[in-house]
Every structure is written in C-alpha cells, then in structure tokens.
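Student: with the sequence up front, the predicted model follows.
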Amino acid sequence: MNPRVEVAVPGAAAVGEGPHWDAATATLSWVDIPAGAIHRAAGAAGEVRTTVLPTSVGAAVPKASGGMVAATGEGFADVGPDGRYAPRPRVLPPGQRMNDAKCDPAGRFWAGSTDLDFAPGQGALHVLTPDGAGHVVLTGLTLPNGMAWSPDGRTMYLVDTMAGELNAFDTDPVRPRLARRRLLAAFAGRGIPDGMALDAAGCLWIAMWGGFRLLRVSPDGDVLAEVPLPVEQPASCAFGGPGLDILYVTTAREGLDLPPGDIAGSVLAVRGLDVTGLPAARFAG
C-alpha cells in the first residue's frame, strides 16, 4: 500500500459529509450539512452542480425512480432531477436533525438522528423503506454516524461518534430490523470515528474526525492500517472512480481557525490503497 492524497474537488464546506459514488452515471455526490447543500460532480473532477435545500442535509443518495432522497433537518425529503425540494412528513422534533445516511443492499435508506446539542442518548437510527414507510430501528444513541454493510449483507456496522464506538448488528435482508448488537472497537487517541466505507475484502475505512487520518479496520474490530491526511477533520469517505479504487474523503472547516487557502472543506482523493470498494446502492423507491 502506497497511499497518495490529493485534492479532488476544492471547496470550503463547513461539514462535508455523505459522499456517494453513483456508478451508473460516474457521478460523485456529497453534502455540506449546515449549508443544506447537495453537490454533484461528474467523474468527481467535473463541473460541480449544487442544490441548496431550505434545511440542513446529512446525506443524499440517488433514487431508482430518478432524483435523490435526502436526510434533512426534519426527517426525509425528495429532491427532483430539477432540484425541486419535496419534504416527506416530519419525523423529528424541533432541536434534532438527521446526520449521516446511506442505503443498504436492499435499497432502504438508513439515517441517524441527533440532538443539535449532541445530548447523550437522544439520537436514533431510522430507516425509510422503498414503499415510503419510515421506521425507528434503534434508540439511545448520541451521534449515529458512519454506516456500512458486510459484502453478504448480513451484518450492519454503525459508528456512534460521541461514544467513540464502532458497533455491529445482525441485519435482516427482508425486514428493517437489527439484532445481536456488539461492540467491535472503541477508539482513543486517534480522533473520533465519523463516516466510513467498506472495501471489497469486508474491511472498514473510517474517517477519524480531529485525528488527521483514516483507519482501516477488520470485521473483528482490529486496526489494520492508517493513512495520514493533510486535514484535521475528515468527516466521511466513499470508494469511487471507474475501478472503485479511489477513496474520496469529505472534510470540514467548522470550528477551525485556518489560514487563507487551507484545503479543509475540500473533497480529497486517496489513491494507491491496493483495495477496491463495492458499488453503492441507490434508494429503491
């Protein structure tokens, strides 16, 4: 492994999150949470097109029926191909918002909610199924964040950032439910775990907020490798590119006193990892 890090898309996102590579269109999308901005770039280096929602947005992914589905400050919303914003019925109380979100292999859209003040135990894990139904699957979290599913789809991985934990669950490919929660890893001294991506070998790549690094973690929770980054707050990552061999990393400027020209808030590309990712799922609705 000979990792090489470069700026893929220059930017100044307060909190860049939710990267998603859509293989069908060779398009990278990501968001800036507090700005309510959804960015899309063809080939990751093409012209950036931005849609700004009238609310915060934790993540947005393409829909099989066209457009995107988004996790927002109120719950879930649809965003048409023309950028038209269509909120679904509100599911969150005032003072909360959705954070990171991702589709599982069955095309269900999972999203973590959090209290705006990150009050312990007030976060939850929600899922929007293709028929439009919403479910609360897990409560008692604080800042549910990175999500991934094992290559066979039987295990879901979930980060709770403020707890510094990586958990695993048995998951049901038919019904949106979780079972047999177990702690895989607790991180200290390397930053706090944020968003993550799965590689084809079943290992997890975790962005370590405040840690200037990515970690590669085995399905058993062992740290296998780390990749230094030139930014303090990497927020999430996703494999992309024609060969799914580039790890795109979204980053954040929020809370930092930075000199002019600092690359925090840009999207980075990490090459030379000697691993590939798996195709990201679209929302099946």
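Tutor: Looks like it arrived, so ask away. Everything numeric here is computed off the predicted structure, so don't read it as measured data.

Student: going forward, measure contacts between C-alpha atoms and count neighbours the same way
Tutor: Will do.

Student: what strand or helix carries the nearest residue to residue 149 once chain neighbours are set aside?
Tutor: Among residues not flanking residue 149 along the chain, residue 156 sits closest, at 4.5 Å (C-alpha to C-alpha, 6 or more residues apart in numbering). Counting by DSSP states H and E, the element that carries residue 156 is strand 155-160.

Student: please apply the same query to residue 113.
Tutor: Assigned by DSSP H and E, residue 113 falls in strand 109-115.

Student: so what does that strand touch, helix or strand wise?
Tutor: Packing contacts for strand 109-115, counted by 3 or more C-alpha pairs under 8 Å, 6 or more residues apart in numbering; DSSP states H and E, involve strand 96-103, strand 123-128, strand 144-149.

Student: quick check: angle from the first one to strand 123-128?
Tutor: Spelled out, it's strand 96-103. Here strand 96-103 points in a direction 50 degrees away from that of strand 123-128 (axes from the mean of the first three to the mean of the last three C-alpha atoms, to 10 degrees).

Student: hmm, who's touching strand 96-103?
Tutor: Residues from elsewhere that reach strand 96-103, judged by C-alpha atoms under 8 Å, 6 or more residues apart in numbering: 17-18, 33, 56-61, 71-75, 109-116, 143-148, 195, 280-283.

Student: now stretch 245-258: buried residues?
Tutor: Going by neighbour count (16 or more other C-alpha atoms under 10 Å), the buried part of stretch 245-258 is 245, 246, 247, 248, 249, 250, 251, 252, 253, 254.

Student: please apply the same query to stretch 92-106.
Tutor: For stretch 92-106, the neighbour count (16+ other C-alpha under 10 Å) marks 92, 96, 97, 98, 99, 100, 101, 102, 103, 104, 105, 106 as buried.

Student: number of nearby residues for residue 128?
Tutor: Neighbours of residue 128 under the rule other C-alpha atoms under 10 Å: 23.

Student: try it against this one:
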Amino acid sequence: MSLTIKKIIEPLELGEGPHWDDRQQALYFVNILKGTIHKYVPATGEHTKTKLDGSVGFIVPVNGTTDQFLIGLERKFVIVQWDGKEGSATKIVRELGTVDQNVVPNTRINDGKADPRGRVYAGTMGHEDRPGNILPNQGSLYRVDKTGIHKLCSEIGISNGLAWDLARKAFYYTDTMERRIRRYDYDVDTGNITNLKYIFDLEKNKVDGMPDGTTIDSDGNLWVAVFNGSCVIKIDPTSGKLLQKVPIPVPQVTSVTFGGPNFDILFVTTASLNIGGAQEPPCGSTYMVTGLGVKGLPNMNFQC
C-alpha cells in the first residue's frame, strides 16, 4: 500500500491533542486558541465541535462514558460533558484542580494523555504574549489520578510529546524548546518517572523545526510531529536513529496519533499561527496518513 496523505478537516488556528476513541471509532482533538473541542468520524466524514470558555490544551475521554471528557482548560483540569453534537452546550461536571497558581504571568495547559493505567499526564507552557514568543522554564509536568494532581518535573518551556512503552518501562516526553526528546524510567504501578536521559536531538540529526506531539507504534518506535518542519519523524528510541521522515504539506505540524479500526491510520493535526508570516490554507488542516506499514497502540481513557 502506497503512502497517502489526505486532508480531512479544514484549517484551524491551533489544532492539537488528537485522541482516537476506539469505542466510538472517532477522533477527538482541540483547537487550543479558539477554545473548541472537536469530534470527527472517518466512516461518515461527520465533523462536529463546541466551544468552551478559555483555551483548551487537550481532551481525553473519561472511561465508562461516551459523553464525558477530561480537558485542560487554561490552568484547570476539569471534566466536561458533551454529547458530540455540533454546537451543543457543554457542562463542567467536576473541577479537579488548578496548577501553576503562583506562576506570573499565567501559564496554560498544553498537552495531555492517559498512561496505560488511565492516569493523565499533562503539562503547562510559559506565557505567550504573541505567537511564538514564549517565556522559558515557566511550565511543569503533572500527573492527574484518583489521589489528586502531582507535579513530576518543573522548569519546562512547552510541555509536549507524551508516550509510554510498557515493555521497556519507558516514558517519553518533550519540552519543545529543548529540541530534544526525553526518556524516563517508568513505574506502571505507581506512575512515577525517574532517571531522565535524552534519546534524540533534532539539531544533531539535522532535522529543522521543533519537536511537538508524539505517539508510539506497536514496535516501540516514536512518531514525532515537527513544528515548522513540515514533517512527522519516526525515531528508534533505543538506538536514537532517525528511521523515516513523512512529509506533511504545511509547516506547523503539531501532533499525531494512530487510529482507525486497525490502528494503522496516522492522524496529524497542524496549526496556522502567524509566526514569521501569515500561514495561508491549507495550513492548520488535519490530515490522515495511510500506507505507513505500521500499527499504533490504543489511546487510553481517564480512570477517574
């Protein structure tokens, strides 16, 4: 099967956080700056959205429900209810807590995913007074679970790129401003992470752009969206080798996840931020990549 890259959603300002819901065979994602959450059903082509009050950093379904989601809303972790219909109202079911309360000026939650046990890891990024001008070292990474909200690391520029590998007991993470990919030892029973090391350096591997959202395939290789790089790169995290570069026809590639009935479709979100010049359509579109010859792993839901 040959590689095919197909546009499925019209341009957004900052598409991010794709999550494939296997139960509903639907892709959820967010438009951060417009504060909207989105649902796309590939089988029908139906695309719906609704708006919240504030920027939305990520969306993860709550396990056991079809209409509740954990989202990062500005600096709060909240559970919202949405029926998935176009423009229908959302309701905040529960507020789990606010982070970075003593950080001035305000940070915001940027990216989040659930680990293999349904704990959500999500981080913040520094204040951005204009697109691309971000205060460094202001953010942190958090874990949200049944016992509360726990800070895992601090002095983060832009929190991004979360993935887990149970076989290798590894957690992969990215501070975009470092232009490197982190690896931690990961304890699935406690959710704790230790022993930071760096496994890939974009500059040393001559990859232009900044590492953004990340997913992992069933072989344990990482797929990393490259912002201002017009591509998704495939990395072997054990050897640190760059295995493949998948071209995306717009510069600002923001995140990736595998989905579809067989988990062999790579969904790619992008942005159209005015950084270094206006980004005209199709910048900001969402894409579906097929023919990669690999399969991903199921996205996990939040166990509250």
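Tutor: Okay, I see it. Being a predicted model, the structure only gives us computed values, none of them experimental.

Student: roughly how far apart are the residue nearest to residue 149 of the first structure and residue 72 of the first structure?
Tutor: From residue 156 of the first structure over to residue 72 of the first structure the distance is 22 Å, taken as C-alpha to C-alpha, to the nearest Å.

Student: go on, residue 32 of the first structure?
Tutor: Taking C-alpha to C-alpha as the measure, residue 32 of the first structure and residue 72 of the first structure are separated by 11 Å.

Student: go on, residue 157 of the first structure?
Tutor: Per C-alpha to C-alpha, residue 157 of the first structure is found 22 Å from residue 72 of the first structure.

Student: before we move on, what about residue 192 of the first structure?
Tutor: The gap separating residue 192 of the first structure from residue 72 of the first structure is 23 Å, by C-alpha to C-alpha.

Student: which one of those two has more residues nearby?
Tutor: Set side by side, residue 192 of the first structure and residue 72 show unequal neighbour counts under other C-alpha under 10 Å, the larger going to residue 72 at 31 against 23.

Student: excluding sequence neighbours, find me the nearest residue to that one.
Tutor: Excluding the flanking residues, the one nearest residue 72 of the first structure by C-alpha to C-alpha, 6+ apart is residue 57, at 4.3 Å.

Student: the strand or helix carrying residue 208 of the first structure vs strand 144-149, what angle?
Tutor: Using DSSP H and E, residue 208 of the first structure falls within strand 204-209. Strand 204-209 of the first structure and strand 144-149 are oriented at 170 degrees to each other (the same axes, to 10 degrees).

Student: whereabouts in the second structure does strand 204-209 of the first structure align?
Tutor: Under the alignment (TM-score structural alignment), strand 204-209 of the first structure falls on residues 222-227 in the second structure.

Student: mean per-residue distance, the matching stretch to the first structure?
Tutor: By mean C-alpha distance after the TM-score superposition for the first structure, the fitted stretch 222-227 of the second structure averages 0.4 Å away from its aligned residues in the first structure.

Student: following the strand holding residue 208 of the first structure, which helix or strand shows up next?
Tutor: Of the helices and strands lying after strand 204-209 of the first structure in sequence (DSSP H and E), the nearest is strand 213-217.

Student: and that next one with strand 204-209, angle?
Tutor: Orientation of strand 213-217 of the first structure against strand 204-209 (the same axes, to 10 degrees) gives an angle of 150 degrees.

Student: tell me which other helices or strands whatever helix or strand comes next after strand 213-217 of the first structure touches.
Tutor: Per DSSP H and E, the first helix or strand lying C-terminal to strand 213-217 of the first structure is strand 223-228. Packed against strand 223-228 of the first structure by the contact rule (3+ C-alpha pairs under 8 Å, 6+ apart) you find strand 213-217.

Student: mean deviation (superposed) between the strand it packs on and the second structure, please.
Tutor: Superposing on the second structure places strand 213-217 of the first structure at an average distance of 0.4 Å from its equivalents, by mean C-alpha distance after the TM-score superposition for the first structure.

Student: now do the helices in the stretch 151-285 of the first structure.
Tutor: For the stretch 151-285 of the first structure, applying DSSP state H, counting those that start in this stretch gives no helices.

Student: might one say that the residue nearest to residue 72 of the first structure is in contact with residue 37?
Tutor: Yes. Judged on C-alpha atoms under 8 Å, residue 57 of the first structure makes contact with residue 37 at a distance of 7.0 Å.
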